[in-house]
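Participant: predicted model, plus sequence, below.
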Amino acid sequence: MSNVNELFRLDDKVALVTGSSSGLGAAIAIALAQAGAAVATHGNSRPAEKTAAAIVAAGGKAEAFQADLGSVDGPKELFAQAVAKFGKLDILINNAGTIHRDAAVDTTLESWQQVLQVNLTSVFQLSQLLARDVIAREAKGKIVNIASLLSFQGGIRVPAYASSKGGVAQLTKALANEWAPKGIQVNAIAPGYFATTNTEALQADETRNRQILERIPAGRWGQPEDLTGAALFLASRASDYVTGSIVTVDGGWMGR
């Protein structure tokens, strides 16, 4: 039987974390590096060099890459860049995402398609690329998708985002069913309300902030580091018998 600490080690593994220039993605990338993985960080409008530099400064191995996941060709370009640098990918964290807030009757097809491409289609594209490579190498792999509380709830004024995150949850299950026999576990994390740049407006709105905190049993906003334990678990051998699961990290929101 393996030492339990060894189950969480990622030595000799290579991980790609999309959307890791800041916030949740950066925290996850740094955590995986601390567990021993070489990490490909990724950004588009916000470069991910700062995250890679922090990993290297702490004695880890990382390289930053840029790609537009809102483009159909972006996922393939990103995957090719990372493999060219590291030789392989074992772990994929599909964290990159975008949101468009508007009434459903006013949402344009262009904005709808952009959100779906970044949040759902690119997740499938990158997952497919990883699976093909891992299966060809007769290796093992881990895919962790970042879902949302709106994988379960409808939200307001975010029809494309809610649809994309509901799709991420179902895609996670579908891929898990197909790839478990191939040694690839596919799971998702559904974060609750986290204190990031994406939620600054909500935090600054006194009424909305109070309403959110009243609903969260933990009584506080999540911090990026609160997500790293679940991410490391699902990216490591500790979760080899866990697949098709959606793990909520929400301070108790969904149980309220």
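Facilitator: Received the coordinates, thanks.

Participant: contacts, neighbours, all on C-alpha from now
Facilitator: OK.

Participant: can you point out the buried residues in stretch 201-214?
Facilitator: Applying a neighbour-count criterion of 16 or more other Cα atoms under 10 Å, one finds 203, 212-213 buried in stretch 201-214.

Participant: no no, stretch 111-125
Facilitator: Within stretch 111-125, the residues that qualify as buried are 112, 114-125, counting by 16+ other Cα under 10 Å.

Participant: save those as TSV, and put in secondary structure and distance to Pro217 too.
Facilitator: As requested, the buried residues of stretch 111-125 are exported to TSV (DSSP: H, G, I helix; E, B strand; the rest coil; distance: Cα to Cα, whole Å):
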residue	secondary structure	distance to Pro217
Trp112	helix	33
Gln114	helix	34
Val115	helix	31
Leu116	helix	31
Gln117	helix	34
Val118	helix	31
Asn119	helix	28
Leu120	helix	30
Thr121	helix	34
Ser122	helix	34
Val123	helix	31
Phe124	helix	34
Gln125	helix	37
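
Participant: I'd like to know which elements the strand ranked longest in the chain is packed against.
Facilitator: Determined from DSSP state E, the single longest strand within the chain is strand 184-191. If you count contacts as 3 or more Cα pairs under 8 Å, 6 or more residues apart in numbering; DSSP states H and E, strand 184-191 packs onto strand 141-146, helix 159-179, helix 228-235, strand 246-249.

Participant: can you identify the element that follows that strand toward the C-terminus?
Facilitator: Beyond strand 184-191 on the C-terminal side, the first helix or strand identified by DSSP states H and E is helix 200-204.

Participant: okay, one more to line up with it:
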Amino acid sequence: MDLDLNGRGVIVTGASKGLGRAAARALAEEGADVLAVARTEESLRELAGERFPGKIHPHVCDMRDRAQVSALAELAAGKLGRLDIVVNNAGIAPAANFLEMDMGVFDEVMEVNVAAVAVLSQAAARVFVESGTGGRIINVVSTSGILGKATLAAYSASKGAAIQLTKALAAEWARHDIQVNAIAPGAFATEAQAYVTGNPEVLAKRVRKIPARRMADPGEFAPLVCYLASAKAKFVSGAVYVIDGGETAKQ
């Protein structure tokens, strides 16, 4: 299926590793020009050095800095020549017993996982409306935002908020031909899950909770990003796509 992403301008946050890196690669493979955003310059430059039909442009940004985040949309439009798609993937997930959690940590999680998503979405939507061509926003949330998980109260709350933000913006911006959707990944074998994947007993315990009896590869996440970024999904908005091997379905 030709997704017709050649020459499209895309922002992917949290692009230096994991699901963000997989999304940036897949979009560039489809011919899109990607502003790959993260805090780690070395990893971004490695990614930009790979060869794709599209081009990856590295950009260092601290998602806790609202001024930096707000500037991304105009920066991408200028550097790429246009802005069509935003993938809000950057996020943090510090684990802690909530009885002992420092509320400063809670605030930081909300800043990165919710406020930064809102700030960049607003800035991108303004570019979309001004261009008159519409656009796509894809928010990477989590099954933790659907079920809630012990020791991840801040993360679960932030992802639940991001899901509702997705739905509200989809309803508000549909008249501008802006589609806003979310993807809720479950257990993926990324760097963030190194403790699980690197410990056979922990891994076995984790996969027993998943009907598919395995963790997913980041490459299984990227095709859905590309579909939602394409014109094939122009009537899809306000949806939350769960990719978790059936884990939430059994609840």
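Facilitator: Noted; the coordinates are in hand. Just so it is clear, the structure is predicted and the values come from calculations on it, not from any experiment.

Participant: so which of the helices and strands packed on strand 184-191 of the first structure is the most surrounded?
Facilitator: Highest mean neighbour count among these (mean count of other Cα atoms under 10 Å): strand 141-146, with a mean of 28.

Participant: mean shift between it and the second structure?
Facilitator: With the two structures superposed, strand 141-146 of the first structure lies on average 0.3 Å from its match in the second structure, counting by mean Cα distance after the TM-score superposition for the first structure.

Participant: what span of the second structure is that strand aligned with?
Facilitator: When strand 141-146 of the first structure is aligned against the second structure using TM-score structural alignment, it corresponds to residues 135-140.

Participant: before we move on, back to that, need the buried residues of stretch 111-125 of the first structure in a markdown table (columns: distance to Leu89 of the first structure).
Facilitator: As requested, those are exported to a markdown table (distance: Cα to Cα, whole Å):
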| residue | distance to Leu89 of the first structure |
| --- | --- |
| Trp112 | 30 |
| Gln114 | 26 |
| Val115 | 26 |
| Leu116 | 25 |
| Gln117 | 22 |
| Val118 | 20 |
| Asn119 | 21 |
| Leu120 | 20 |
| Thr121 | 19 |
| Ser122 | 16 |
| Val123 | 15 |
| Phe124 | 16 |
| Gln125 | 14 |
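
Participant: quick one: map Ala247 of the first structure onto the second structure.
Facilitator: Quick fix: residue 247 of the first structure is Val, not Ala. The equivalent of Val247 of the first structure in the second structure is Tyr241 (alignment by TM-score structural alignment).

Participant: excluding residues flanking it in the chain, which one is nearest its match?
Facilitator: In this structure, Tyr241 of the second structure finds its nearest non-sequential neighbour in Ile183, 4.7 Å apart by Cα to Cα, 6 or more residues apart in numbering.

Participant: residue in the first structure matching that neighbour?
Facilitator: The alignment partner of Ile183 of the second structure in the first structure, by TM-score structural alignment, is Ile189.

Participant: next: Ala76 of the second structure.
Facilitator: The criterion is TM-score structural alignment: under it, Ala76 of the second structure has Ala82 as its aligned partner in the first structure.

Participant: how close does the nearest residue to its match once chain neighbours are set aside get to Ser127 of the first structure?
Facilitator: Sequence neighbours aside, Ala40 is the residue nearest to Ala82 of the first structure in space, at 6.3 Å (criterion: Cα to Cα, 6+ apart). Using Cα to Cα, to the nearest Å, one gets 15 Å for the distance from Ala40 of the first structure to Ser127 of the first structure.

Participant: looking at the two, which has the bigger crowd around it?
Facilitator: Neighbour comparison, Ala40 of the first structure and Ser127: the larger count goes to Ala40, with 30 against 25 (by other Cα atoms under 10 Å).

Participant: which one in the second structure is aligned with that one?
Facilitator: In the second structure, the residue equivalent to Ala40 of the first structure is Leu35, according to TM-score structural alignment.

Participant: so that match, which of the three states?
Facilitator: Reducing the assignment at Leu35 of the second structure to three states with DSSP: H, G, I helix; E, B strand; the rest coil gives strand.

Participant: for it, what are its contacts?
Facilitator: Under the criterion of Cα atoms under 8 Å, 6 or more residues apart in numbering, the contact list for Leu35 of the second structure reads 9-12, 56-59, 76, 80.

Participant: checking the residues you listed against the first structure: which ones persist?
Facilitator: Mapped onto the first structure and checked by both residues aligned by TM-score structural alignment, their matches' Cα atoms under 8 Å, the contacts of Leu35 of the second structure keep the contacts 9-12, 56-59, 76.
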